[in-house]
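**Student:** Let me see the structure of the following:
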Amino acid sequence: MYWVWMLIVSLIAGIIFGPLARLVLPGKQNIGLGWTILGGGIGAFIGGLIAYFLDVKDTDGPDWIQYLIQIICAAIVVAFISSRTGSSKTA
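**Tutor:** Reported below is the predicted structural model:
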């Protein structure tokens, strides 16, 4: 049950972590908002798993380390999606 709940929360977190991931990436990502949110959700889920296995979740107050791990993973996933689906324009 924990994994299903984490998946749902991660997809919702993708709304926030996806655009944050794009902010930390250098350059322009030629992907749409849907891909950004999906990449953020996937990255948040992967980051949540990493945080779970590193036992950094469920601390007192906000889980800043978990959020940082999730944003880093979201940035990696968004960069990967951008390299695969983004349209490249050459001048």
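
**Student:** From now on I want contacts and neighbour counts done on CA atoms only, so please keep to that.
**Tutor:** Noted.

**Student:** How about Gln29, nearest residue that isn't a chain neighbour?
**Tutor:** Once flanking residues are discounted, Gln29 sits nearest to Ser82: 5.7 Å by CA to CA, 6 or more residues apart in numbering.

**Student:** here's the other one to compare against:
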Amino acid sequence: MGFLGFLLLGLIAGAIAKLILPGKQAGGWIATLILGVVGALLGGWLGGLIFNVNLGGFFELRSWLLAIVGSLIVLIIWGFISNRFGSKKAAD
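**Tutor:** The predicted structure follows:
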């Protein structure tokens, strides 16, 4: 998969992950792109580590599933981080 294809996959996977997670997450579309690409990388790494599969082509179902699961993980972690630091700012 090419670089632009990977960016597009990350953007779409991040957007799908944002739609799946309930509530409002911090960040706009740039943050979604970044978190989606990081999530796609994480999903590909975890897929290779746990299931012995890697990200395939752009139109392969396993690529999308791994990217979306990775994006969900990254968004959950991002939510914990942003809520933790956001709460401290609100308390000050």
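
**Student:** Please say which position in the second structure the residue nearest to Gln29 of the first structure maps to.
**Tutor:** In the second structure, Ser82 of the first structure lines up with Gly79, judged by TM-score structural alignment.

**Student:** list the helices and strands the top helix by length along the second structure packs on?
**Tutor:** Of all the segments of type helix in the second structure, defined by DSSP state H, the longest one is helix 61-91. Here helix 61-91 of the second structure is seen to pack against helix 3-20, helix 29-46 when contacts are counted using 3 or more CA pairs under 8 Å, 6 or more residues apart in numbering; DSSP states H and E.

**Student:** Pick out the residue closest to the middle of the second structure.
**Tutor:** Nearest residue to the geometric centre of the second structure (CA atoms, centre = their mean): Ser71, 1.9 Å.

**Student:** just to revisit the earlier point, could you export the helices and strands packed on helix 61-91 of the second structure as JSON lines, including distance to Arg62 of the second structure and mean neighbour count?
**Tutor:** Output for those, formatted as JSON lines (distance: least, CA to CA, whole Å; neighbours: other CA atoms under 10 Å):
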{"stretch": "helix 3-20", "distance to Arg62 of the second structure": "12", "mean neighbour count": "19"}
{"stretch": "helix 29-46", "distance to Arg62 of the second structure": "9", "mean neighbour count": "22"}
